[in-house]
Each structure stands twice: as structure tokens, then as C-alpha cells.
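Q: This is the structure alone, sequence omitted:
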């Protein structure tokens, strides 16, 4: 049975305090009465989250926490105490960041990016702000242009640091970023390079002509919504293009070139016009 994670369990027996669920190894865990409804039947299967409650019992719940063990999450500070910081993670028992796991003391109401771990001694779930401990500096099978999932971590002199695929540390450089981002944002990104120190340089837009494919539909949709004409062209201000489409001027020019060659748009002095037949087919 996995503490701090979801388990597929069998409804084994009923009790005055709830029902007992059983895993494939025969280990039982209580699902308290407040979580039992008419859909739960003896012999049936149930997906439940398992953790230690405020009475220090290992229990199951059908409630869904905002984070699970061995994962990163952005959570709100509920209370600051002498023993640590308590976080709201969607369950009755708040998640504790022990004092030793705090890097910079947050205030009540702040949002902090943390890693959820299982204390081996107490078997309780806890959180840490020391994220470097939980990332590897040996990325495997990552190459230029590969798509990855990232969580934006914190501001850096050169840009933003991010957690890559819940395993590695990456960097988004300001001079290669053409959209607003903030701590805790989850999004897809692309590998620009894997450095010798194991850190990953990231791009928020697909490199080269992969970016053109990704953004053509965005420009076509914007043209359709605007009635077939947009006042943007290859001489437009880069900041205006970024604000309108969330892409760099370099990518925008490639998109226009591709749409023009495919006969989707006309390039006019004051902007771009959707050609008849240039609309994307409805799905």
C-alpha cells in the first residue's frame, strides 16, 4: 500500500466506524464513515488516497489532495508556527513544512512551491522547500527540441528556474521568453540544450519550424475572430506581436511566410488578410 498516493483497493468489510479496504497484499486500511456512500459495496473496487490523519492513523479518503508524495506543488500557507509552516493541501489535516525544511520564511497567505515526501521514521507526509535535494543532475534521453512538462520555480538573475518533468532543474532565459510566467505555472516547454552541469536550458516555444506548426492555427483563429484582417506584419513592433500572439517576432515572420506560401493569407501593407479558402475546417 502506497502512503501519500492513490491506491486501487477492494472493499473488504464493514464496521461501525466505516469500511475497511484491502490491497492485493492483504493489508487493510480504514475508510472513515464520512467518506462512505451508497455506491461503495462489499467486494467492489475503490480508488482512494492513503495518508496519516490528525489522530496519526493510516486512513483512506475519497477526497483529492492538491499534491501527492514525491511530487512538486504550489500550495498556500495556512499557518506559521514555531515548529514549521502548515499548508492547505485540500485535506482535513494540513501539510507541514518542518522548520528545518524552510528556506525563506513565508507569511500566512503566501504561495510556496514545495516537494512532498514521506518521513521514513514517522510515516507521515511532509513538505520541503529545499527543492534541489529532489532533482537529478543527470538528465537521460533528453535532446534538443524534446517537449517536456515544467513547473516554474523562482526568479533568477538571468530568468526563471523551473522543475522539468518532476525530475530535473531547468532555466528559462529572459531573452528567450516571449510570454509572462509566474511561480507555480505548469506548462509545456522544449529542450534547447542539456548543459555539462546537468541543468537544462529551456524554450517556451518549439524551436525552428516546429514553432511555425504550433502557431499557425493560433494566427488563423485570430484572423477569423477579427473578421479576416489583422493589422500586424513583418514590420510590426516585437512587443505588439508578443502581446497579441504570445510569440516572438522571429516566429511570427516564419508563421506568416508559411501561411502565405500555402495560400492561406495575403500580405498587405497594413497587415495580413485571410484569403477565401484559408479558413481551417471545422471539427
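A: That came through, no problem. Fair warning: this is a prediction, and the values are worked out from it, not measured in the lab.

Q: use CA for all of it now, contacts and neighbours both
A: Noted.

Q: helix, strand or coil for residue 251?
A: Using DSSP: H, G, I helix; E, B strand; the rest coil, the structure places residue 251 in helix.

Q: Please apply the same query to residue 141.
A: coil.

Q: tally of neighbours for it?
A: 6 (other Cα atoms under 10 Å).

Q: how near is it to residue 147?
A: 12 Å (Cα to Cα, to the nearest Å).

Q: for residue 166, same thing?
A: Distance from residue 166 to residue 147, by Cα to Cα: 14 Å.

Q: Presented hereafter is structure B, for comparison with structure A:
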């Protein structure tokens, strides 16, 4: 196996099980996408791009749909939030106390990822955070 943790791989989604979806990795290896790490809907037979999260002792692979690495993920999530703000007239009714399912449904990320990303955007002075949600700085009234 010429794969290592962090490698970008091609996936074909297999069976749905209690813990997640089995996936065929690079048309050769068996892997698992865990349900608690999925922030988008996927279907059996779907082709996706993923990343090797862990190579287990039994040779099976734990797979993530998000690139590994803190900086890459934060930037990707910040961009997703900025794009969502642009599509919603500069405001989103989400903040650090929002329900995790609302965040997952609207932005396709975990609450922890959301909080990290809005913290970064706030420190860059791109957004403001209030009880109503987040807004672009220039949309303050």
C-alpha cells in the first residue's frame, strides 16, 4: 500500500452501516467514512474525493472528506462562511450559541469548525458577531 495519512484519494461510496459508509479507495482499498464526521449527504455509488485520516492495523483506512490539517480546514471554512454571507445579503442567523444541527445543515460543518472559523473572521475584522448572528462589518447599522 503506497498510501499515507493525509493523501488525497478517489472514493466510491459503498454500503451504509450503523457507524458510517464503507468506501472503495482508489478502486483498490477498503475504507470507512464515519457518520459523525459527515457534514453533507452522500449516497451509495457516489464518487467523491477524500483524504486518508488513519491507516489501521488491519489495513483498512479511515477516511475524511475534509483535508487534514488545521490551517487548511480553517481557511476552507472561513471561505464557506464568507460565501454564505454573500448569498444572504451579508448576514447569517448563526452564532457561537447556535444549535449544532443548524450549523451543519446551513454550512456543512461542525459547530467547533464554525466557531473556529468565525473567530478567525472576527479577528480579521471581516465580521461582527451578535445575538442575532453574524454580519459583514460593512453591514453594521
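A: Ah, there it is. Keep in mind that this is a model prediction, so the values were computed, not measured.

Q: and the spatially most central residue of structure 2, what does it touch?
A: Central residue of structure 2 (Cα atoms, centre = their mean): residue 109, 4.4 Å from the mean position. By Cα atoms under 8 Å, 6 or more residues apart in numbering, the contact set of residue 109 of structure 2 is 39, 77, 103.

Q: The last one against residue 115, yeah?
A: No: the pair residue 103 of structure 2 and residue 115 does not pass the contact test of Cα atoms under 8 Å, sitting 9.9 Å apart.

Q: higher neighbour count, the two?
A: For the pair residue 103 of structure 2 and residue 115, the greater number of neighbours falls to residue 103 (22 against 18), based on other Cα under 10 Å.

Q: and the more buried one, what element?
A: Using DSSP states H and E, residue 103 of structure 2 sits within helix 100-107.

Q: what do you get for residue 214 of structure 1?
A: helix 209-225.

Q: roughly how far is that helix from the heart of the chain?
A: 24 Å (Cα atoms, centre = their mean, to the nearest Å).

Q: Going by neighbour count, which residues in it are buried?
A: Across helix 209-225 of structure 1, burial judged by 16 or more other Cα atoms under 10 Å covers 211-212, 215-216, 219-220, 222-224.

Q: Identify the farthest-apart pair in these.
A: Maximum pairwise distance among the buried residues of helix 209-225 of structure 1 (Cα to Cα): 20.6 Å, between 211 and 224.

Q: Not counting residues beside it along the chain, what's closest to residue 213 of structure 1?
A: Of all residues not flanking residue 213 of structure 1 in the chain, residue 255 sits nearest, at 7.8 Å (Cα to Cα, 6 or more residues apart in numbering).

Q: and residue 251 of structure 1, what pairs with it in structure 2?
A: When structure 2 is aligned by TM-score structural alignment, the residue opposite residue 251 of structure 1 is residue 113.

Q: Just give me the neighbour total for its match.
A: Residue crowding around residue 113 of structure 2 was assessed by other Cα under 10 Å; the count is 18.

Q: what's the answer for residue 118 of structure 2, then?
A: Residues near residue 118 of structure 2, counting by other Cα under 10 Å, number 23.

Q: tell me the secondary structure for it?
A: Classification of residue 118 of structure 2 by three-state DSSP places it in helix.

Q: From residue 111 of structure 2, how far off is it?
A: In terms of Cα to Cα, residue 118 of structure 2 sits 10 Å off from residue 111 of structure 2.

Q: What's the match for residue 26 of structure 2 in structure 1?
A: Under TM-score structural alignment, residue 26 of structure 2 pairs with residue 165 in structure 1.

Q: List the contacts of the closest residue to that match other than its chain neighbours.
A: With Cα to Cα, 6+ apart as the criterion, residue 165 of structure 1 has its nearest non-adjacent residue at 5.1 Å, and that residue is residue 149. Counting by Cα under 8 Å, 6+ apart, residue 149 of structure 1 makes contact with 164-166, 186-189.

Q: Show me what residue 149 of structure 1 lines up with in structure 2.
A: So residue 149 of structure 1 corresponds to residue 10, using TM-score structural alignment.

Q: quick check, that match in a strand?
A: Yes: membership of residue 10 of structure 2 in a strand is supported by three-state DSSP.

Q: Let me know the distance separating it from residue 65 of structure 2.
A: 10 Å.

Q: what do you get for residue 88 of structure 2?
A: For residue 88 of structure 2 relative to residue 65 of structure 2 (Cα to Cα), the value is 26 Å.

Q: And these two? Which one has more around it.
A: Taking other Cα under 10 Å, residue 88 of structure 2 and residue 65 do not tie; residue 65 has more neighbours (19 against 12).

Q: how about the more buried one, what's its partner in structure 1?
A: In structure 1, residue 65 of structure 2 lands on residue 204 (TM-score structural alignment).

Q: With adjacent residues omitted, what lies nearest to its match?
A: Nearest non-adjacent residue to residue 204 of structure 1, counting by Cα to Cα, 6+ apart: residue 189, 4.6 Å away.

Q: who's in contact with that neighbour?
A: 147-150, 202-206.
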